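Novice: Quick one, structure for this:
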Amino acid sequence: MQSEPSHGVRVKIGGNAHGPVVAGNGNVTHMNTATPEPEVASERGRRADLLAAYRVVVTTDVQRSSSRNNDGQRRMRRALEECVQAGAVALGVPQEVFEPVDRGDGLQVVMPEAVTLVDVLDTFVEGVAKALREHNQAASDAYRIDLRAAVHVGYVDQVGGEWSGTPLVHAARLVDAPEVKHVLGEAGDACLALVVSDAAKHVVDEGYCKVGPIGYRHLAVVVKETSCDAWWRLL
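Specialist: Presented below is the predicted three-dimensional model:
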């Protein structure tokens, strides 16, 4: 990483991302002029809104999560948060600014400005995969976690502390690709299926990452209204 992150990491588990992206270069900041409710005024007052913030986004989803009972769901969420925290530690992001929010069986992460695609593909994803392998070695088959993760990059907005934008929607479509679910289900020892968008693949093609283009397989994604190219590899 080039420098210590200047913004906190916001993490959302599950759900659909939505909202427009304001085109432009760099970050445009302003304070939210709306009057918030008194109980949340102090929280929102600590953050400036960001429009057209260029960020790396990561969306994850736990394979076969709906097959777990209540106890299994609770354990899964705790373990998933710990594994993602391990990725943040590997990046050097302080835990006090890393804020996971449990919303189900997956996570959406908007990385700080200083975190690059290379950082995510070489360090964050590898850190998460390492933590997953350690969890699975100690867990029974019933509590094993197999994870799909999609990486994309683009302009997103943060309003009232909440992130939105088409890059988040696109990453959510990539992680739901049926072929990725199938290859992870048949993968044996692999615990993470990584999917990268066409935009994210450029840094791989240019030779910046530890794993080069030969390590990825092409994927034609057709999910809901999304039809695009992507690439995947197993960890």
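Novice: make it CA atoms for all contacts and neighbour counts henceforth
Specialist: Noted.
Novice: center of the protein - which residue?
Specialist: residue 58 (2.0 Å; CA atoms, centre = their mean).
Novice: So which elements touch the helix or strand containing that one?
Specialist: Assigned by DSSP states H and E, residue 58 belongs to strand 49-62. Packing partners of strand 49-62 (3 or more CA pairs under 8 Å, 6 or more residues apart in numbering; DSSP states H and E): strand 28-30, strand 106-110, strand 147-159, helix 166-175.
Novice: can you map out the helices along this protein?
Specialist: Assigned by DSSP state H, the helices in the chain fall at 38-44, 70-91, 117-119, 125-138, 166-175, 178-185, 198-205.
Novice: Just want the angle from the fifth one to strand 49-62.
Specialist: Put simply, helix 166-175 runs at 10 degrees to strand 49-62, going by axes from the mean of the first three to the mean of the last three CA atoms, to 10 degrees.
Novice: From the chain's centroid, how far away is helix 166-175?
Specialist: Distance of helix 166-175 from the chain centroid (CA atoms, centre = their mean, to the nearest Å) equals 10 Å.
Novice: And for the last one?
Specialist: Distance of helix 198-205 from its chain centroid, counting by CA atoms, centre = their mean, is 16 Å.
Novice: residues making contact with it?
Specialist: Contacts to helix 198-205, defined as CA atoms under 8 Å, 6 or more residues apart in numbering, come from residues 117-118, 151-153, 209, 211-213, 229-231.
Novice: If any of these are buried, put those into a ChimeraX selection.
Specialist: To isolate the buried members of those in ChimeraX, using 16 or more other CA atoms under 10 Å:
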select :117,118,151,152,153,209,213,230,231
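Novice: from what I can see residue 152 touches residue 57, true?
Specialist: Yes: using CA atoms under 8 Å, residue 152 is in contact with residue 57, at 5.4 Å.
Novice: Buried residues of the strand holding residue 58, list them for me.
Specialist: Across strand 49-62, burial judged by 16+ other CA under 10 Å covers 49-62.
Novice: swap in stretch 194-211?
Specialist: So for stretch 194-211, counting by 16+ other CA under 10 Å, buried means 194-197, 200-201, 203-204, 209.
Novice: Which of those residues sits closest to residue 164?
Specialist: Residue 164 lies nearest to residue 197 out of the buried residues of stretch 194-211, by CA to CA, at 17.9 Å.
Novice: run this one through as well so I can compare:
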Amino acid sequence: MSRGGESMVDEHKTICAVDIAGFGGMSRTRANHVALREGMYSSVEQAFLQSGIPWADCYQEGAGDGILALAPASVGKSAFAEKLPVALVSALQSHNATHRPEERIRLRLVLHAGEITRDERGVTGQAIIHAFRLLDSPQLKDALRDSTGVLAIVASTWFYDEVIRHHPEYVPEEYEQVTVDVKETNGYGWIRLPDGGRAVPGDIERRPPVPAPAREEPVVLTPVVRPASPEFYEVVDAIEAVPCMRGEHTRSLVVEQLPFAGSVRYFANRRAHVTSILRTCLDFDDGVVQLVTAISGQEPSGSAPLNRLMALLTGAA
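Specialist: Down below sits the predicted model:
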């Protein structure tokens, strides 16, 4: 088909797009952004190939912190519904295990299908617009934010009704329906967290953020903690005992709250990472106070391990 002298082709495609959560965080440098983009492309391409989706046959378009990939109709949708989530989680976890927190990736992913129009400048179509509205929905962002995993998936109503719900191997019971109201899009999507749990969507919308405990007095280290001293490792023990510091992902969320997060050296070993975090905090004025405040934001009110840490730092233990 030709309009205005330009060649246009209408095609049916499986639509898959991803977006990096928190890509523009203020603590990230341009070098971090490059590492994130490289990791995203490497992880997505690897996951496609492992799922039997020929990457070279897909139309690909970069969007700074995301990728749009359109697969030809000849590629079975089972590869997207069953294999891709597992392969992508594995690829992201492998990337994150070898990178420091500010270069670790958490992705939002949308699955949809429909007619697209290709012209000399690229692709367009209502199906692509709808997919990006789902990808940008607050419900999906909230789901990943409250998740312990690295991936949040939203399937369009069409993709869920026509593909996912018909096959038990696509785990339709793990998808939760949510209302999506973004710009001109008002409808439903189906969210799944393949590697992390969360509350039901209504709880996410109603639950306010957990405030950090009010602290009238500044935290004072008593006695003064010096690196490699017995007191230093006692504090390391106490920090490591706090639940949010035991999980790799939640520990990274704490580090990301520190204004000097880029100075914290990442270690895959939890003990080594916690030691690195504390040692870095001691290099900055109020660094330990900022660490405790960040931990408090991740822990529920009345957390016994957090209270023990506070008692140790203030000399009340």
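Novice: Any chance you could compute the TM-score here?
Specialist: Here the TM-score for the pair of chains, by TM-score structural alignment, normalised by the length of structure 1, is 0.74; 191 aligned residues with a CA RMSD of 2.2 Å.
Novice: before we move on, the earlier item: let's have the buried residues of stretch 194-211 of structure 1 in TSV, adding distance to residue 35 of structure 1.
Specialist: Below are the buried residues of stretch 194-211 of structure 1 laid out as TSV (distance: CA to CA, whole Å):
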residue	distance to residue 35 of structure 1
194	41
195	40
196	39
197	38
200	38
201	42
203	42
204	45
209	45
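Novice: Now do the shared contacts for residue 152 and residue 57 of structure 1.
Specialist: Common contact partners of residue 152 of structure 1 and residue 57 (CA under 8 Å, 6+ apart): 167-168, 171.
Novice: Go through those and say which is closest to residue 185 of structure 1.
Specialist: The shortest approach to residue 185 of structure 1 among those belongs to residue 171, at 20.0 Å (CA to CA).
Novice: Just give me the match in structure 2 for that closest one.
Specialist: When structure 2 is aligned by TM-score structural alignment, residue 171 of structure 1 is paired with residue 131.
Novice: looking at it, that match is touching residue 109, isn't it?
Specialist: No: look at residue 131 of structure 2 against residue 109 with CA under 8 Å: they stay out of range, at 9.6 Å.
Novice: Between these two, which contacts overlap?
Specialist: With CA under 8 Å, 6+ apart as the test, residue 131 of structure 2 and residue 109 both reach residue 17.
Novice: Neighbour count: those two, which is higher?
Specialist: Taking other CA atoms under 10 Å, residue 131 of structure 2 and residue 109 do not tie; residue 109 has more neighbours (28 against 25).
Novice: which one in structure 1 is aligned with that one?
Specialist: With TM-score structural alignment as the criterion, the equivalent of residue 109 of structure 2 in structure 1 is residue 149.
Novice: for that match, what are its contacts?
Specialist: By CA under 8 Å, 6+ apart, the contact set of residue 149 of structure 1 is 58-61, 175, 192-195.
Novice: which of the residues you listed still touch in structure 2?
Specialist: Retained in structure 2 (both residues aligned by TM-score structural alignment, their matches' CA atoms under 8 Å) from the contacts of residue 149 of structure 1: 58-61, 175, 192-195.
Novice: how near is the residue lying farthest from the centre of structure 1 to residue 44 of structure 1?
Specialist: Largest separation from the mean C-alpha position in structure 1: residue 38, at 31.4 Å (CA atoms, centre = their mean). Using CA to CA, to the nearest Å, we find residue 38 of structure 1 at a distance of 10 Å from residue 44 of structure 1.
Novice: Can you report how many residues lie near the nearest residue to residue 94 of structure 1 once chain neighbours are set aside?
Specialist: If the residues on either side of it in the chain are set aside, residue 94 of structure 1 comes closest to residue 88, at 7.5 Å by CA to CA, 6 or more residues apart in numbering. As a burial measure, residue 88 of structure 1 scores 23 neighbours (other CA under 10 Å).
Novice: swap in residue 135 of structure 1?
Specialist: Applying other CA under 10 Å, we find 18 residues neighbouring residue 135 of structure 1.
Novice: what does it align to in structure 2?
Specialist: That one, residue 135 of structure 1, aligns with residue 95 by TM-score structural alignment.
Novice: tell me the contacts of the nearest residue to that match once chain neighbours are set aside?
Specialist: Closest residue to residue 95 of structure 2 apart from its sequence neighbours, by CA to CA, 6+ apart: residue 39 at 6.6 Å. Applying CA under 8 Å, 6+ apart to residue 39 of structure 2 gives the contacts 92, 95, 105.
Novice: Counterpart of residue 39 of structure 2 over in structure 1?
Specialist: Aligned partner of residue 39 of structure 2 by TM-score structural alignment: residue 79.
Novice: Identify the residues contacting whichever residue in structure 2 pairs up with residue 107 of structure 1.
Specialist: Under the alignment defined by TM-score structural alignment, residue 107 of structure 1 is paired with residue 67 of structure 2. Counting by CA under 8 Å, 6+ apart, residue 67 of structure 2 touches 17-19, 41, 60-61.
Novice: change it to 6 Å
Specialist: Residue 67 of structure 2 is in contact with 17-18, 61, counting by CA atoms under 6 Å, 6 or more residues apart in numbering.
Novice: Of those, which are still contacts in structure 1?
Specialist: Checked against structure 1 using both residues aligned by TM-score structural alignment, their matches' CA atoms under 6 Å, the contacts of residue 67 of structure 2 keep these contacts: 17-18.
Novice: As JSON lines, the contacts of residue 67 of structure 2 with distance to residue 307 of structure 2 would be great.
Specialist: Putting those into JSON lines (distance: CA to CA, whole Å) gives the following:
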{"residue": "17", "distance to residue 307 of structure 2": "43"}
{"residue": "18", "distance to residue 307 of structure 2": "40"}
{"residue": "61", "distance to residue 307 of structure 2": "49"}
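Novice: Out of the contacts of residue 39 of structure 2, the closest to residue 273 of structure 2 would be?
Specialist: Of the contacts of residue 39 of structure 2, the one sitting nearest to residue 273 of structure 2 (CA to CA) turns out to be residue 95, at 16.7 Å.
Novice: Relative to residue 35 of structure 2, how far out is that closest one?
Specialist: Distance of residue 95 of structure 2 to residue 35 of structure 2, given as CA to CA: 10 Å.
Novice: Also residue 238 of structure 2?
Specialist: When distance is defined by CA to CA, residue 238 of structure 2 is 33 Å away from residue 35 of structure 2.
Novice: Chain neighbours aside, what residue packs nearest to residue 48 of structure 1?
Specialist: Spatial nearest neighbour of residue 48 of structure 1, chain neighbours left out: residue 31 (5.0 Å); criterion: CA to CA, 6+ apart.
Novice: let me fix that: residue 49 of structure 1
Specialist: residue 159 (4.9 Å).
Novice: the strands in the stretch 151-300 of structure 2, which residues?
Specialist: Secondary structure of the stretch 151-300 of structure 2 by DSSP state E, counting those that start in this stretch: the strands cover 151-156, 176-182, 185-192.
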